[in-house]
Structure formats: structure tokens, C-alpha cells
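Trainee: Got a sequence here, can you build the structure:
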Amino acid sequence: MSVLGIDEITFGAADLAKCRQFFSDWGLHLVAEEPQELVFESLNGCRVKVAHSDKPGLPAGIEADPTLREVVWAVGSIAELEALRTRLAGQPGYVDDGQRIGCTDPNGLAVRVQVTRKRVLDLPCAQTNTWATRGRVNQPSPAYDRATPVEVGHVVFFVKDLAATTAFYEQHLGFVVSDRYPGRGHFMRCAPEGGHHDLFLLQLPEPRAGLNHVAFTVRDLHEVIGGGMHMSRCGWSTELGPGRHPISSALFWYFISPAGALVEYYTDEDELTADWQPRDFTPGPTVFAEWAIKGGIDGQTRRQVNADAPSGRFMTDRPKD
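Mentor: As a prediction, this is how the structure comes out:
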């Protein structure tokens, strides 16, 4: 039994109009709209819901809205869902409607599991020419005017009890620790073989429960850049990026979200197998980002925010001293 990844997430928020605009600009497709709920889809059918904070039946939040209220994980078959039904039965907040089962994790988050509704995609992606491998021949790399995220790739939470929350995901959902900030954070993947992390749990010096960010997978670095510059042109604020995480190797760009905390475009994370041995890191700015641009890139000038616009001259076209 292996969890395949995230199938659906639900935010709780008060300003649905602002969230509608934000996630439309982000590149998600609005598939349903009601007075108290918006439903978006990514390219592969991963769903992002934004429900009004007052909507009846919305799971309790782990912090004040806006925040993430529910995460739905995917399995590949009914048989695998049945196996998890046995594992989760008896857990706090257990629910079972026949198609979806779930409970409340030790951090207070509503966790659900269902047979995946995501579509298998065959997407063209940029090839990178290195000294050793020349995969892109007679073909320029792509450029994107905006991003269309493939799926929700991972979620990151602040937790009150790192050990208890980690044990829950290991014992009940089969997650595996990829890397660690000892006593402070655990990067976890759904199965022994997969991307570097689907879930990252962080315990602050003064522990609390809360959302850190939601990350959306895109095809390649060029889509991270094109998506980020489109968001900048639309007036949304960068928290950090573009940049690169040395722990997972992923390239990123973070934006402040009206649905709560941050959202991230990312690509090119490490692929791991059961042979991988978790590493220990000390948290710090250079561990978080090998390099990063504070404030982002302006979508109009295509330079760092608040930098001078390009003049059209060659960089060396200036008088010598």
C-alpha cells in the first residue's frame, strides 16, 4: 500500500472574491463556483477548494482562517483504500462515507484518503544541456507567459508535536522521512520511492499549529520564472524567489496567498528510493536557499523588483574611464 500524493486540498477563507482572482492568476482552472465555495483544478485534476469560513461542515482549522482546513491524499485502488480503512479506524475524528475515509492527525488537521481522481499526463518539458548530456538538440528551451500547475506537490505545516505527528504519518499512512532538522523538522515522502517530500513538518521553538505553505509542481525552471513574472504583473506580492533549495534541489518562487500563508511554484526536486539515507541539517538561511531573490522579479522590466529598467544598450556599451 502506497499513498500516491495529494488529490485535493481545502482552504477556509473569508474573501472568496480575492481568492478566486488569485488562484485564477496562479494558473488553476475554476470548475465550480457556489456562494460559499470555489473549486479549482490543476492540469492533472488535483483539486483546490476555497470554502467560506462559515460554510457548514467545513473541518475545524488548526489556526484562525485563512488557512488550510483539509488535505485529501490519494491511493491507487479500492483495495488500498480498504487497507487504510483498517489502519485509520479508531483514530480521533474518524470519518467514512464509503468513498473517502479519514481522521484528525495529532496536529488537529483533517486528513482524508480516497482513490485518486487525478489524470495521467504526458507533458513536454524542457531538456537541460549539461557538459555530459546534450538532450536538447536543434530545439530552444521554452518560455512561458504564465504557469499552469500540474498538481499540488507538497504541503508544509507548523506542528505542536513533531514526534507524534511524524509517527502518525509513518505508522498509519506509510510515509518515509527523507531528511531532518533534528528535533525541529522532518521532510517526508509518501512512499519509499518518490519525490523528496510530499509533507514537511516544522516545530518552532514555541510550538504551534499552522500552515507554512502549499507547493504547486510545474514542468520546469522556465515555468517557475514565467509563472512568477505573471503573478508579479498581476500585482501579487513575492515572499521569496526565484531561488533554489539545496536540501531537495528544487527551484522555487513563493507568493503571499489570500487563502493563507504562502504558495510556491517549484520544480526539479530530487527523486529518492528506499536506498536513500536521511540526512541531518541545521536550520538556517543558507540551508533553506542556496540562492534566492528577495522581492522577486518584476514582470514588466524582467529585473529584480525596484531595479532600473533595461535601457536596450549592451552591458559593455559605456565609455571607458
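
Trainee: can we go C-alpha only for contacts and neighbour counts from here?
Mentor: Fine.

Trainee: list the buried ones in stretch 13-26?
Mentor: 13, 14, 16, 19, 20, 22, 23, 25, 26 (16 or more other CA atoms under 10 Å).

Trainee: oh sorry, the question was meant for stretch 265-275
Mentor: Buried-residue list, stretch 265-275, by 16+ other CA under 10 Å: 265, 266, 267, 268, 269, 272.

Trainee: The fifth one: helix or strand, and which one exactly?
Mentor: Just to be clear, that refers to residue 269. Secondary structure assignment for residue 269, by DSSP states H and E: no helix or strand.

Trainee: Quick check: which element contains residue 223?
Mentor: helix 221-233.

Trainee: what about that helix, distance to the chain center?
Mentor: Between the centre of helix 221-233 and the centre of its chain there are 16 Å (CA atoms, centre = their mean, to the nearest Å).

Trainee: now for that helix, which elements pack on it?
Mentor: The helices and strands touching helix 221-233, judged by 3 or more CA pairs under 8 Å, 6 or more residues apart in numbering; DSSP states H and E, are helix 16-26, strand 238-244, strand 251-256, strand 262-267.

Trainee: Quick one: the ones you listed as a markdown table, columns for distance to residue 160 too.
Mentor: Output for the helices and strands packed on helix 221-233, formatted as a markdown table (distance: least, CA to CA, whole Å):
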| stretch | distance to residue 160 |
| --- | --- |
| helix 16-26 | 28 |
| strand 238-244 | 24 |
| strand 251-256 | 23 |
| strand 262-267 | 20 |
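
Trainee: between those, which one is nearest to residue 105?
Mentor: If you check each of these against residue 105 by CA to CA, strand 262-267 wins as the nearest, at 21.7 Å.

Trainee: Can you convert the buried residues of stretch 265-275 into JSON lines and add a column each for distance to residue 181?
Mentor: Converted to JSON lines, the buried residues of stretch 265-275 look like this (distance: CA to CA, whole Å):
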{"residue": "265", "distance to residue 181": "23"}
{"residue": "266", "distance to residue 181": "21"}
{"residue": "267", "distance to residue 181": "22"}
{"residue": "268", "distance to residue 181": "22"}
{"residue": "269", "distance to residue 181": "18"}
{"residue": "272", "distance to residue 181": "18"}
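
Trainee: From the residues you listed, pick the one nearest residue 239.
Mentor: Nearest to residue 239 among the buried residues of stretch 265-275 is residue 265, at 12.0 Å by CA to CA.

Trainee: Next, the second sequence, to be compared with the first:
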Amino acid sequence: MTNRVTGVRSVELGVRDLHQSAEFYTKVWALEQVGAESECMHFRATGGEHHVLTIRERPKPALLGVHFAANDRAAVDALCAKARGYGVEIEADPAPLDRSAGGGYGFRFRTPDGLPMSISSDRVQHPNVVLDRSRPTKISHVVLNSARTDDQIPFFIDVLGFKLSDTTHMMEFLRCSADHHSVAIFRNNGPSLNHVAYELPNIDGLMRGTGRVKQNGFDIEWGIGRHGPGANVFSYFIEPNGFVAEYTTELDQLDDATHVPQGPDYWQKVMPMPDRWGTAGAPSNRMRAAMSGALYLGEEADLRCEDIIGRKLG
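Mentor: Prediction:
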């Protein structure tokens, strides 16, 4: 399929306190602010993508968008036509995009679960790739919660052009490049955001980045370990709005010509625990709640986020 999604560009989040959140994502998470509008900020990683994160001030935290890449305008138009034909809501038809956010050409839509997304081409790329192994290079993957997984998978595969990499009893892993997964769907109450994973260059970089986050007062809620499907190294944190943010590295690279997806029985047999090394332990109770979306969607979020957002960031 030539008209398909080719990667994750960025994630867009609604946050309670724009400047407090910006302080976390720059000083602690090590992104760099590259633009701002009214009640909105954009942040880049060290790679070429114009930005990997947008935050907008909102009364309550919310997932406002997952933004994907396509090769060119023709692919954007074709993907929009396929999405419309599939019956999902098109929020904005293909058109030139705001230059302050990298420009380009794209459209906005909602998944069958109602989550907001967009696809674009021709976004401005940074010519200077920053060499700092302790900082994120890009968005590695986004995991979404859904109570209707069987409705979501065909949309991502048949409309957006993703391929199935692996399936466990709890998750479906989908790829749109050589990366083992750029999107995963978690069988859970939903729809909601489970977590966003940011890629580090190597294990040493992940350890250094994890150390920086810990030194700024944020506990590792799960990790450090190495997952089963994808084999990526991980450390998980809860950021000031109750969203789960992951540092990850060494995600498996797959060859479409040779890769054979494995199913739940295979993974249960060879990898009964979600950590190959056995070092990570179980996710904290707070992490489990955050991954379900509870910390940013419900009353529990109000209590926990007030605690988190009050932490000293230095």
C-alpha cells in the first residue's frame, strides 16, 4: 500500500497549567520549545521532526490528537478519502496547515472509538539534528485504550495501512515502518490514552535520561526493564497532568518480507511476564490507574495531579 501512514509525528495534550507543564517537558523530560501560540506550546526532540509534542491549556487534561505522517499530498488526499469511505468523522478536510506548527498539508479525523487524530505531509523538518544521547529523539509509539479493540484494528490496518506485528492477550501491536510498533491498542476501558513513548538513542542515554527525571523528583513507576513484544527497554513515569510518559530504546526493527506475527499463546509461553529481564517488578498501583486513563479523566486525577504538579522541578 503506497497511500499509508509512515510514522508518528507528534502528540497533542490538553493540560491544566501550560507553563508548569512546559517546565516539566523542557527541564525534566528534555524537549525543546520551538513555538508558541495563544494557550499553546510546541516542543521538539533531537530529531528532524518540527515538534513531537503540543500542549494546550484546558480545564481538564485530555488527549487532543495523535498526528501521523504521510509521504505526500496525494497520499494525504487518498487516506482522507478512505477514512471518509470507512465512515469515521472527518473534522477538517485536507488543507494547508498553520506555519507556526510546522506547516504542511493535512486533515483531521476521529477513530472509530472517537479519538482525535490527523495525517499530514510536507511539514517543516529541522536541519540540525541535536546530538545528546540523554534526550528523546522522536515519538517511538503511542498506546491507546479501547473497550472495542476489534473495531479499531481493521481501521488502522485497512484504512491507514498499518501492519500487525504481534498480539498478546492484552494488546495488539501495529507498525507503519520498520519499528516493531508505532501504535498499540490495549484491551481496557476506553477510549483513552494509555501512554506516550519517547525514543532515546541507546541504553546509556535511557539510563541518563531516567536519572535526570528521578533527580527532579519523579519516581520510576515501572522499570527499568525490557519488554517482550518489541524487546524495547523501558522506564515509565507519570507527568504533571496524570499522563504516562515512557522513555524507551532498542525497539525491534522488522522486515516485512520475513516477519511472522506471533499470537497470545506464543507470548504467554515464551514471555509470561512483561519484562524479559525480571528487573522491573510490577507497575505501581498509581501507574496502573494512569495507564487506564483514570488519573487524567476522573476525580482521582484531580487529587493525584494536584500532588504531582506541586512537586519542585529543581
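
Trainee: What TM-score do the two superposed chains give?
Mentor: TM-score of the superposed chains, computed with TM-score structural alignment, normalised by the length of the second structure, equals 0.76; 261 aligned residues with a CA RMSD of 2.5 Å.

Trainee: can you tell me which of the helices and strands packed on helix 221-233 of the first structure comes nearest to residue 148 of the first structure?
Mentor: helix 16-26 (7.4 Å).

Trainee: Residues touching the closest one, excluding its own?
Mentor: The contact list for helix 16-26 of the first structure (CA atoms under 8 Å, 6 or more residues apart in numbering) reads 30, 36-38, 40, 50-52, 147-149, 227, 230-231, 234, 236, 257-259.

Trainee: Kindly present the buried residues of stretch 13-26 of the first structure as JSON lines, with separate columns for distance to residue 2 of the first structure.
Mentor: Below are those laid out as JSON lines (distance: CA to CA, whole Å):
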{"residue": "13", "distance to residue 2 of the first structure": "32"}
{"residue": "14", "distance to residue 2 of the first structure": "35"}
{"residue": "16", "distance to residue 2 of the first structure": "34"}
{"residue": "19", "distance to residue 2 of the first structure": "32"}
{"residue": "20", "distance to residue 2 of the first structure": "33"}
{"residue": "22", "distance to residue 2 of the first structure": "33"}
{"residue": "23", "distance to residue 2 of the first structure": "30"}
{"residue": "25", "distance to residue 2 of the first structure": "33"}
{"residue": "26", "distance to residue 2 of the first structure": "30"}
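
Trainee: which residues of the stretch 151-300 of the first structure fall in helices?
Mentor: 162-173, 221-233, 285-288 (DSSP state H, counting those that start in this stretch).

Trainee: against the second structure, where does stretch 156-166 of the first structure fall?
Mentor: Mapped onto the second structure using TM-score structural alignment, stretch 156-166 of the first structure spans residues 143-153.

Trainee: Run a quick check on residue 43 of the first structure versus residue 147, I expect a contact.
Mentor: No. The criterion here is CA atoms under 8 Å, and residue 43 of the first structure misses it with residue 147 at 10.5 Å.

Trainee: Counting neighbours, go ahead and name the busier of those two.
Mentor: The residue with more neighbours, out of residue 43 of the first structure and residue 147, is residue 147; 24 against 19, by other CA atoms under 10 Å.

Trainee: The aligned partner of that one in the second structure: helix or strand, and which one exactly?
Mentor: Under the alignment by TM-score structural alignment, residue 147 of the first structure pairs with residue 134 in the second structure. Assessed by DSSP H and E, residue 134 of the second structure sits outside every helix and strand.

Trainee: and residue 134 of the second structure, what is it in contact with?
Mentor: Taking CA under 8 Å, 6+ apart as the test, what residue 134 of the second structure contacts is 200, 201, 204, 205, 206, 207, 208, 209.

Trainee: Tell me how many other residues surround the alignment partner in the first structure of the third one.
Mentor: Okay, so that is residue 204 of the second structure. Under the alignment (TM-score structural alignment), residue 204 of the second structure maps onto residue 222 of the first structure. Per other CA under 10 Å, the neighbour tally for residue 222 of the first structure reads 20.

Trainee: Surely residue 222 of the first structure and residue 148 touch.
Mentor: No. In this structure, residue 222 of the first structure is not within contact of residue 148 by CA under 8 Å, at 11.9 Å.

Trainee: I'd like to know how many residues surround the corresponding residue of the second structure for residue 251 of the first structure.
Mentor: Aligning on TM-score structural alignment places residue 251 of the first structure opposite residue 233 in the second structure. Counted by other CA under 10 Å, the residues lying close to residue 233 of the second structure total 25.

Trainee: ok, now residue 87 of the second structure?
Mentor: Neighbours of residue 87 of the second structure using other CA under 10 Å come to 10.

Trainee: Residue 239 of the second structure too?
Mentor: Neighbourhood size, residue 239 of the second structure [other CA under 10 Å]: 20.

Trainee: quick one, what contacts it?
Mentor: 24, 245, 308.

Trainee: repeat for residue 186 of the first structure
Mentor: 162, 166, 177, 178, 179, 180, 200, 201, 202.

Trainee: How about it, nearest residue that isn't a chain neighbour?
Mentor: residue 180 (4.7 Å; CA to CA, 6 or more residues apart in numbering).

Trainee: Which position in the second structure pairs with the one you found?
Mentor: Match for residue 180 of the first structure (TM-score structural alignment): residue 167.

Trainee: which of the buried residues of stretch 265-275 of the first structure lies closest to residue 106 of the first structure?
Mentor: For those, the nearest to residue 106 of the first structure is residue 272 (26.7 Å; CA to CA).

Trainee: That closest one matches what in the second structure?
Mentor: Looks like residue 272 of the first structure aligns to residue 254 there (TM-score structural alignment).

Trainee: now swap in residue 238 of the first structure and tell me
Mentor: In the second structure, residue 238 of the first structure lands on residue 220 (TM-score structural alignment).

Trainee: Would you quantify the distance from the spatially closest residue to that match that is not a sequence neighbour to residue 89 of the second structure?
Mentor: Distances taken as CA to CA, 6+ apart place residue 237 nearest to residue 220 of the second structure, at 5.4 Å, with adjacent residues excluded. Separation of residue 237 of the second structure from residue 89 of the second structure (CA to CA, to the nearest Å) stands at 33 Å.

Trainee: Compare these two (neighbour count), which wins?
Mentor: residue 237 (23 against 15).

Trainee: could you list every residue that touches that one?
Mentor: The neighbours of residue 237 of the second structure, taking CA under 8 Å, 6+ apart as the test, are 218, 219, 220, 221, 222, 244, 245, 246, 287.

Trainee: List the contacts of the second one.
Mentor: Right, the one you point to is residue 219 of the second structure. Per CA under 8 Å, 6+ apart, neighbours of residue 219 of the second structure: 213, 237.

Trainee: Tell me how many other residues surround residue 131 of the second structure.
Mentor: The number of residues packed near residue 131 of the second structure is 11, by other CA under 10 Å.

Trainee: Thank you, goodbye.
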